[in-house]
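Student: okay, here's the prediction I keep looking at, along with the sequence it came from:
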Amino acid sequence: MRRKMRKMVAGNWKMNGLQVSLENIAELATAHDSARVDIMICPPATLLSKACEIARSLKIGAQDCHSAEHGAHTGDISANMIADCGAKAVILGHSERRANHNESDAIVRDKTSAAQSAGLTAVVCIGETLEQREAGETIAVLETQLKASIPDKVDPSRMVVAYEPVWAIGTGKIPTLEQITEAHQFCRRTLLKRFGSAANNVPLLYGGSVKASNAEEIFSLQNVDGALVGGASLAPVDFSPIIHALEATV
């Protein structure tokens, strides 16, 4: 089956950004109004509504959601609330959430179901730690996370998978091109076995110290359909070159 999905660059702002930071989203929206790839910004929840108002052709996503629709969950937001802001997607299972908030694959799976029920695209993050990489467990870890974090009844057309080796996030270290290729090829094969040809339309993003200086070579790899970018997505001067690098592959 011919792959029809659009490639994507997603910016995860994490716990960064005040009201003044909306100017960066407006600048990106103007600069990339006719982009040949999908561009998504995931600001903190405090900026979601206003970001959606100025996003134009950009997609706006959240960084997490609760699996419940509503209820006594102080400090949490539901997928329905995110959709009500106008956002189109949500990052789930990021390694920082898994580590700092003890999120298991089962929790990520339930959040993915909630996100899709609310009409959102679920950006499901997977990846191994340095210890798992050095122990030769990378493929086994990815297999477990793909199986347990993604529900059986998921709609592949509203799902993105982001491979983020935990040891490369924010460290400046990146896997070799061969290691990235191996991981992405495994993810594609695994998704195809589970969801059939529909899995060809699931973008596979690479994340982990992506920046302008390495984006071109990463995007040249087979089955790398874009990137989930952290710190380099905060300022247009850093993020735009990454977007242009992906557009050059289309």
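Tutor: Done, it's in.
Student: hey, let's count contacts and neighbours off CA atoms from now on
Tutor: Noted.
Student: hey, where'd the strands end up in the chain?
Tutor: 8-12, 38-42, 59-62, 89-92, 121-126, 159-163, 204-207, 226-229 (DSSP state E).
Student: please convert those strands to CSV, extending it with distance to S113.
Tutor: Formatted as CSV, the strands of the chain follow (distance: least, CA to CA, whole Å):
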stretch, distance to S113
strand 8-12, 21
strand 38-42, 19
strand 59-62, 15
strand 89-92, 11
strand 121-126, 9
strand 159-163, 11
strand 204-207, 19
strand 226-229, 21
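Student: can I get these in CSV including distance to P236 and mean neighbour count?
Tutor: Shown next, in CSV, are the strands of the chain (distance: least, CA to CA, whole Å; neighbours: other CA atoms under 10 Å):
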stretch, distance to P236, mean neighbour count
strand 8-12, 11, 24
strand 38-42, 11, 24
strand 59-62, 15, 27
strand 89-92, 21, 27
strand 121-126, 22, 26
strand 159-163, 22, 25
strand 204-207, 18, 27
strand 226-229, 12, 28
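Student: ok, which of those comes nearest T249?
Tutor: Closest to T249 of the strands of the chain is strand 226-229 (CA to CA; 9.8 Å).
Student: so which residues make contact with stretch 179-191?
Tutor: 139, 142-143, 146, 163, 199-200, 204, 206, 221-224 (CA atoms under 8 Å, 6 or more residues apart in numbering).
Student: and which of the residues you listed is nearest to V20?
Tutor: Y206 (28.7 Å).
Student: now do the same contact list for the closest one.
Tutor: 162-164, 180, 224-228.
Student: could those go into CSV alongside distance to C85?
Tutor: Shown next, in CSV, are the contacts of Y206 (distance: CA to CA, whole Å):
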residue, distance to C85
A162, 24
Y163, 27
E164, 27
I180, 35
V224, 30
D225, 27
G226, 25
A227, 24
L228, 22
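Student: from S95, how far off is A162?
Tutor: 11 Å (CA to CA, to the nearest Å).
Student: which residues do those two both contact?
Tutor: Joint contacts of A162 and S95 (CA under 8 Å, 6+ apart) are 125-126.
Student: next up, a structure to set beside the first:
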Amino acid sequence: MNKTPSEARAFARDLIKIVRFSGDTKMWVFPSFVSLSVVKEIFTGYDIVVGAQNVHSQKSGAFTGEVSVPMLKDMGIDHVIIGHSERRHIFGESDQFINEKVKSAISGGMNVILCIGETLDERQSGKTFDVIKDQLTKDLEGVKIEDPQRLTIAYEPVWAIGTGVVAQPYQAQEAIAYVRDQLRKIYPDMAEKISCLYGGSMNKENCQELFLLPDVDGGLIGGASLKLDEFIEIYKIATKFC
């Protein structure tokens, strides 16, 4: 919940003035709902995906304040983040509700970035792998995909989000390697082609060592993405190592 539409407009304009796109590295930007149309218009003609931060599971109905898949699709938005830790832990979204959202988004023709990850208590209790397995199993239950690009998994340890504490490279690698192992069981023919991202206090100082990890395909950038110069620097590093 950052940047007014006018601030988002200025950020987007400055971004395309400065950034130089190269290689196969993709840039995806997820503004708040009120800024989606503004940013989408500015990025028209540029190789930047604009996506939404959330979506409801129902197509329409008495759900005041919510946004549906058809609404987003009508705006030309076909990427969406589902299950972000803040949605789970601040707004109480359950795995069942997240599963309904994923099904609705996929069946509605959207590409889903599914966020998973453990809390500090869960990590300290040695439950990291149990949480990852449980979330992936429940969130993707009954979810059919024909194209691996329709699904991206973002591992975001809750204890590293907005805290300035980043997972050590070995922690990120072992967690995302485990994600990949679980994906092999769910989507045996596609697991190797499903992108896995790391999220959690990633910045220009630590992103290179994370991008170099064998199972990390990119980053889900939080606070650092609000700073134009830092976000561009992260993108430059990603073009070299992702």
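Tutor: Perfect, thanks for sending it. Just so it is clear, the model here is predicted, and its values are computed rather than measured.
Student: give me the TM-score for these two chains.
Tutor: Once superposed, the chains reach a TM-score of 0.94 (TM-score structural alignment, normalised by the length of the second structure), with 236 aligned residues with a CA RMSD of 1.3 Å.
Student: matching residues in the first structure for stretch 151-163 of the second structure?
Tutor: Alignment of stretch 151-163 of the second structure against the first structure: residues 159-171, by TM-score structural alignment.
Student: what residues does the matching stretch touch?
Tutor: Taking CA under 8 Å, 6+ apart as the rule, stretch 159-171 of the first structure contacts 95, 121-130, 173-175, 183-184, 202-209, 227-228, 230-231.
Student: state the distance from K147 of the first structure to T181 of the first structure.
Tutor: Distance from K147 of the first structure to T181 of the first structure, by CA to CA: 20 Å.
Student: helices of the first structure, start to end?
Tutor: Under the criterion DSSP state H, helices of the first structure are mapped to 22-31, 48-54, 79-85, 95-100, 105-117, 130-134, 138-149, 177-195, 212-219, 236-247.
Student: what's the average distance for the third one when superposed on the second structure?
Tutor: Spelled out, that is helix 79-85 of the first structure. Once fitted to the second structure, helix 79-85 of the first structure is off its aligned match by 1.3 Å on average (mean CA distance after the TM-score superposition for the first structure).
Student: buried sites along that helix?
Tutor: 79-80, 82-83, 85 (16 or more other CA atoms under 10 Å).
Student: now A235 of the first structure, nearest residue through space, not along the chain?
Tutor: N24 (6.4 Å; CA to CA, 6 or more residues apart in numbering).
Student: who's in contact with the one you found?
Tutor: 234-236.
Student: 10 Å instead?
Tutor: Counting by CA atoms under 10 Å, 6 or more residues apart in numbering, N24 of the first structure makes contact with 17, 30, 51, 233-237.
Student: what of N203 of the second structure?
Tutor: 164, 166, 219, 221-225, 230-231, 233-234.
Student: give me the buried entries from those residues.
Tutor: Using 16+ other CA under 10 Å, the buried members of those are 166, 219, 221-225, 230-231, 233-234.
Student: now render those residues as TSV, adding distance to Q53 of the second structure.
Tutor: Shown next, in TSV, are those (distance: CA to CA, whole Å):
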residue	distance to Q53 of the second structure
V166	22
G219	15
I221	13
G222	12
G223	14
A224	16
S225	14
E230	21
F231	18
E233	23
I234	20
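Student: what's the most distant pair in those?
Tutor: V166 and E233 (17.9 Å).
Student: how deep is whatever residue of the second structure lines up with E53 of the first structure tucked in, by neighbour count?
Tutor: Aligned by TM-score structural alignment, E53 of the first structure pairs with E41 of the second structure. When neighbours are defined as other CA atoms under 10 Å, E41 of the second structure has 13 of them.
Student: again with Q124 of the second structure
Tutor: 10.
Student: list the residues that contact it.
Tutor: E118.
Student: how much space is there between it and P157 of the second structure?
Tutor: 12 Å.
Student: just D134 of the second structure next, same as before
Tutor: Applying CA to CA to D134 of the second structure and P157 of the second structure gives a distance of 15 Å.
Student: ok, these two, which is more surrounded?
Tutor: P157 (26 against 14).
Student: quick check: the gap between that one and Q173 of the second structure.
Tutor: Distance from P157 of the second structure to Q173 of the second structure, by CA to CA: 12 Å.
Student: what of V216 of the second structure?
Tutor: From V216 of the second structure to Q173 of the second structure the distance is 7 Å (CA to CA).
Student: any shared contact partners between these two?
Tutor: Contacts common to V216 of the second structure and Q173, judged by CA under 10 Å, 6+ apart, are 198, 210.
Student: where does stretch 211-223 of the second structure end up in the first structure?
Tutor: Stretch 211-223 of the second structure maps onto residues 219-231 of the first structure, going by TM-score structural alignment.
Student: off-centre distance for that stretch?
Tutor: Taking CA atoms, centre = their mean, to the nearest Å, the mean C-alpha location of stretch 219-231 of the first structure is offset from the chain mean by 10 Å.
Student: what about that stretch, start to end distance?
Tutor: End-to-end for stretch 219-231 of the first structure, by CA to CA: 18 Å.
Student: was I right to think I186 of the second structure contacts K138?
Tutor: No. Using CA atoms under 10 Å, I186 of the second structure makes no contact with K138, being 11.0 Å away.
Student: how close does Y163 of the first structure sit to G61 of the first structure?
Tutor: Counting by CA to CA, the gap from Y163 of the first structure to G61 of the first structure is 18 Å.
Student: re the thing from before, so which of the helices of the first structure is nearest R158 of the first structure?
Tutor: helix 105-117 (7.2 Å).
Student: check which residues of the closest one are buried.
Tutor: 105, 107-116.
Student: dump the residues you listed to CSV, plus distance to R188 of the first structure.
Tutor: Below are the buried residues of helix 105-117 of the first structure laid out as CSV (distance: CA to CA, whole Å):
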residue, distance to R188 of the first structure
D105, 19
I107, 23
V108, 20
R109, 19
D110, 22
K111, 22
T112, 19
S113, 21
A114, 24
A115, 22
Q116, 21
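Student: which one of these is nearest M40 of the first structure?
Tutor: Out of these, the member with the shortest distance to M40 of the first structure (by CA to CA) is A115, at 16.4 Å.
Student: check contacts around the closest one.
Tutor: A115 of the first structure sits in contact with 64-69, 78-80, 82-83, 88-92, 109, 121-123, 158-159, where contact means CA under 10 Å, 6+ apart.
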